[in-house]
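> requesting a structural model of the entry that follows:
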Amino acid sequence: MTTAAPLRPNPGPEPARAGRQPADPPQHAAGGENRRWSLRLPTAWPVTALFVLYPLWWALGLPSFIFAILAVPMAFQLYRRGTVRVPPGFGFWLILLAWVVLSGLMLDITAPNTLTPKGFGRFIGWGIRVLNYTALTVTMLYVLNLSERELPRKRLLKLFGFMAVVTVVGGYVGALFPQLKFVAPLNYLLPAVIAKEPFVYRLMHVEVAQVQEVIAGAASSPRPAAPFEYTNTWGENMAILLIWFIVGWVALARGPRRLLGFLVVAAAVFPIVYSLNRGLWIGLVVGAVYVAVRMALRGRIVVLVGLALATGLAGVAVLASPLGNLINERTANGHSDDIRTTLSNGAVEAANHSPVLGYGGNRALIGSNRSIAIGKSATCKQCGNRELGSNGQLWNLLVGQGWVGALCYSAFFLWCLWRFRHDHTPIGIAGSLVLILMLFFQFLYGALNTTLAYGLISVALLARNDLELRALRREARLAAGQPPTPLALPERRFR
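A predicted model of the protein is given here:
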């Protein structure tokens, strides 16, 4: 394997070789023989199916399995290509994958202050995690190794943008029709022993929103979740997808397309606020500040002023509307803060007791954040048996794979962030922001599966953009009659 550091562009069609796709056949001149229609799927069809058909996979109950299913043809294509490029810092990611597998040896060990693990469900959960981590890795490598002809970066931006629109629509459905739920068709095909497992049961009983008691003294609040399993997943995915949508439909768009992009961004405000997702709100603020800093460092004062005005006007409009009261009430009611603190402390304690391999997965906490004698009841539905590792990707890794797994996860994204820090194109800035949000959200939300998939695909997109920038620098040096040198020249914006 090779790393992304020595990525080499493909300047033109290559002769067909073993393990590589043949060059495109010559096209007939105008007025010549008609082109033949082919039923052969395009090379990048698994990526298109992953994005465009995701609402269908969600409705069928397949969101936790579709990545593994589509990873099979992806892996087959990678195998046929022979040499496979890998992103920077991939060694950290390989260690994490190995630790996810090896941590299965600890599934029968009891973590401090947790219930003794029982039942076959823990092995099912561990197997699904191994499968999904592997599948998402294959997805990242697959997108990275596709050529610009096979999957143009603009098309990938369109796929991200499509999912952003779907997520906004899902937010409205969840907010306006919170009681809508149904049983996924796949549920009727599963053996009863598997369908009754809590993890599988939750996937098979599809809900468009989670109705929770978030604001004290108020009725239960419907929080959008569609087309994902949980409202927190909806929130972190909304942030990541909206970033790529803005790149494809605002920053790189013109005319009516850009106007439509602004309208979609404006439409996203209602479900974003209505989700009561403080992590999403903070993430968007972090994103705005990061982009402002990048623009200031590049001397893009006009863009910076425009961004500040748009953000200020949007903030005033939201605060002056009924949504402003909702934000104030949610900010004043941190109903989950005590629970998160208890679970975070428990995850650190578990990692300290098993720092190398962890315990293979989440563990049920004895009692609750209030008392070890308190359990779930009709009057206290949020009491008892909280799961260590359920309050964020970082805490999940600490419990499941110990300090080694948690450090490798963060090190991979930090390494990529540092490696692509000089990419000042829209893709470079947006991709770096996604990596920052991946590091931020790990303290609040779990990443498997969709969020981690979008994060790893973003890494692949950054690496491919870096490949193009290297090619442009080399062309500039050759045009100037300079010998090859590692010195960077000013980049051209991606169009």
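> drop to CA atoms for contacts and neighbour counts, all remaining ones
OK.
> can you show me the strands along this protein?
181-183, 205-207, 209-212, 221-224, 363-364, 387-388 (DSSP state E).
> run the chain-centre distance for the last one.
Mean-position distance between strand 387-388 and its chain equals 22 Å (C-alpha atoms, centre = their mean, to the nearest Å).
> could you also give me the structure for this second sequence? I'd like to compare it with the first:
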Amino acid sequence: MLMVSLMVLRRRLDLVPGILPWFAFLLWAAGAAVNLPSALSMVGFIQRYGNLLAVGIFMLYYINARETLSPRKIIHGVLCVWATVIILGLIATQVPELRLSTPVGALLPKALTANPLVYDLAFPPMSEIQQPWGAPQPFERPAAPFPYSNSWGVAFVVMTPVAIAALGTLRARWKRALVVLLLAASLIPALATGNRGMLIGVALALGYVLVRTGARGHLLRVAVLGSVAGAAFFALVASGTLEEILGRQEYSDTTGGRLNIYSETFAAALKSPLLGYGAPRLDETIGVSLGTQGYIWLLMFSYGFVGLGLFVIFLAGGIVRTWRAPGYTGLWLHSVPVAGAGIAGFYSFDVMQMTVMTLVLAVLLRARYFGEKLI
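Below is the predicted model of the structure:
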């Protein structure tokens, strides 16, 4: 509300190409509420829609706060959040059974926290502990401050490139050294998640920057980055993470299960192609809510193919418009929406992860259309 009030007092809003598709998406998504099955389902719809609306406000506010909110502040803000996530991940590898206590959790009535989902959101576990049938020992996968390990992995994908980009904006040597140390330490919780989608996302960001850096003729940086990528792959193999991922697949066929859910979700979306169903719905035949196994599927099922199309126009359009991201910092920032688009098919984004991805796009869009420097 504070951001909205400040923009209203300003009396004039500047827009840049690439922002309007998001608000067109918001308008269409609002119409999907007519297909909600019950008044109770409106609660979840309002929560999800409120998050999308907040993301739009954040982008619009940043575009118009050129005098007070610099790209450096956004980059450093994301860096602080990333460092917190990494430190919590490191703690999770040592005390996986602990839970975080939050002020919101302390204020919520017990009637609400008795719900397992609400409890996990209010008191997130340090690790998501899974033991599929037949597995000799449980898989302890870092998750804090999120309720699920996959969410931790998505956050790692969209924030780690920003942390690397921040290295070019830090003036103090000890700060740069601390970020480098955290980058190295981040491999410990990242590999402990055994998260295939996270590895794909990181590989996309790294490979993207590697190719674009080579195309710009910076061969020394390509050599350094290639060496880092090789070391990370060696750590993946030497740590046994690759073997653990394959082992988890042996006891839990998540790939086959997802393909079945995707098929059912697409078939259901075809029956309500325009406005969708407003929210994910439980499919009694497979025991899973359709529209929960990836952001693309969530949008398709909840807001129809038009809603999905508007989101794709926003994201793809933003990537294309900011293709000439300036400098090495800009290139790492540009890898964020590229990697996010690559994993959106099989992982969902919560409000924090979506905020990071869209704010990075807003930073790049403002830099292009207002000639702003990123560092």
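> give me the nearest residue to Val306 of structure 2, chain neighbours excluded.
Leu274 (5.8 Å; C-alpha to C-alpha, 6 or more residues apart in numbering).
> that neighbour matches what in structure 1?
By TM-score structural alignment, Leu274 of structure 2 lines up with Val356 in structure 1.
> cool, Ile75 of structure 2 as well?
Match for Ile75 of structure 2 (TM-score structural alignment): Leu157.
> residues in contact with its match?
Residues in contact with Leu157 of structure 1 (C-alpha atoms under 8 Å, 6 or more residues apart in numbering) are Trp244, Phe245, Val247, Gly248.
> relative to Val250 of structure 1, how far out is it?
11 Å (C-alpha to C-alpha, to the nearest Å).
> ditto for Val293 of structure 1
19 Å.
> which stretches of the stretch 1-150 of structure 1 form helices?
45-52, 54-60, 66-81, 90-102, 121-145 (DSSP state H, counting those that start in this stretch).
> again with the stretch 201-350 of structure 2
All helices of the stretch 201-350 of structure 2, identified by DSSP H, counting those that start in this stretch, fall at 219-238, 241-251, 254-271, 295-321, 327-343.
> how far away from the center of its chain is the shortest one?
By that I understand helix 241-251 of structure 2. 24 Å.
> let me know the angle separating that helix from helix 219-238.
Compare the direction of helix 241-251 of structure 2 with that of helix 219-238 by axes from the mean of the first three to the mean of the last three C-alpha atoms, to 10 degrees and you get 50 degrees.
> kindly report the same for the last one.
In this structure, helix 327-343 of structure 2 runs at an angle of 40 degrees to helix 219-238, with the same axes, to 10 degrees as the basis.
> helix 327-343 of structure 2 - contacts with which helices or strands?
Secondary-structure packing of helix 327-343 of structure 2 (3 or more C-alpha pairs under 8 Å, 6 or more residues apart in numbering; DSSP states H and E): helix 149-166, helix 196-215, helix 295-321, helix 351-370.
> where in structure 1 does the second one align, residue-wise?
Counting by TM-score structural alignment, helix 196-215 of structure 2 lines up with residues 278-297 of structure 1.
> the longest one now?
Applying TM-score structural alignment, one finds that helix 295-321 of structure 2 aligns to the residue range 393-419 of structure 1.
> buried set for that stretch?
If you call a residue buried by 16 or more other C-alpha atoms under 10 Å, then stretch 393-419 of structure 1 has these buried ones: 393-417, 419.
> ok, stretch 163-180 of structure 2 next?
Per 16+ other C-alpha under 10 Å, stretch 163-180 of structure 2 contains these buried residues: Ala163, Ile164, Ala165, Ala166, Leu167, Thr169, Arg176, Val179.
> out of those residues, which is nearest to Glu284 of structure 2?
Ala163 (42.6 Å; C-alpha to C-alpha).
> map the closest one onto structure 1.
Counting by TM-score structural alignment, the partner of Ala163 of structure 2 is Phe245.
> surely its match meets Thr167?
No: contact criterion C-alpha atoms under 8 Å: Phe245 of structure 1 and Thr167 do not qualify, at 11.3 Å.
> which residues touch stretch 147-156 of structure 2?
The contact list for stretch 147-156 of structure 2 (C-alpha under 8 Å, 6+ apart) reads 82, 85, 120-121, 124-125, 127-128, 141-146, 190, 193, 195, 197-198, 347-350, 353.
> OK, contacts around the residue mapped onto Thr451 of structure 1 from structure 2?
Matched across to structure 2, Thr451 of structure 1 falls on Gln353, judged by TM-score structural alignment. Going by C-alpha under 8 Å, 6+ apart, Gln353 of structure 2 touches Val154, Ala155, Val158.
> what does the first one correspond to in structure 1?
Right, the one you point to is Val154 of structure 2. Taking TM-score structural alignment for the superposition, Val154 of structure 2 sits opposite Glu236 in structure 1.
> gap between its match and Thr83 of structure 1?
Distance from Glu236 of structure 1 to Thr83 of structure 1, by C-alpha to C-alpha: 34 Å.
> of those two, which one has the most company?
Between Glu236 of structure 1 and Thr83, counting by other C-alpha atoms under 10 Å, Glu236 is the more crowded of the two (27 against 13).
> give me the distance between that one and Phe440 of structure 1.
In terms of C-alpha to C-alpha, Glu236 of structure 1 sits 10 Å off from Phe440 of structure 1.
> likewise Ala226 of structure 1?
23 Å.
> between those two, who's got more neighbours?
Ala226 (29 against 17).
> which residues touch the aligned partner of the more buried one in structure 2?
Correspondence of Ala226 of structure 1 to structure 2, assessed by TM-score structural alignment: Ala144. Contacts for Ala144 of structure 2 (C-alpha under 8 Å, 6+ apart) come out as Val85, Leu88, Gly89, Ala92, Leu100, Pro124, Pro125, Met126, Ser127, Trp152.
> keep only these that stay in contact in structure 1.
Of the contacts of Ala144 of structure 2, the ones still in contact in structure 1 (both residues aligned by TM-score structural alignment, their matches' C-alpha atoms under 8 Å) are Val85, Leu88, Gly89, Ala92, Pro125, Met126, Ser127, Trp152.
> re the thing from before, list buried residues within the contacts of stretch 147-156 of structure 2.
Looks like these have 82, 85, 120-121, 124-125, 127-128, 141-146, 190, 193, 195, 197-198, 347-350, 353 buried, using 16+ other C-alpha under 10 Å.
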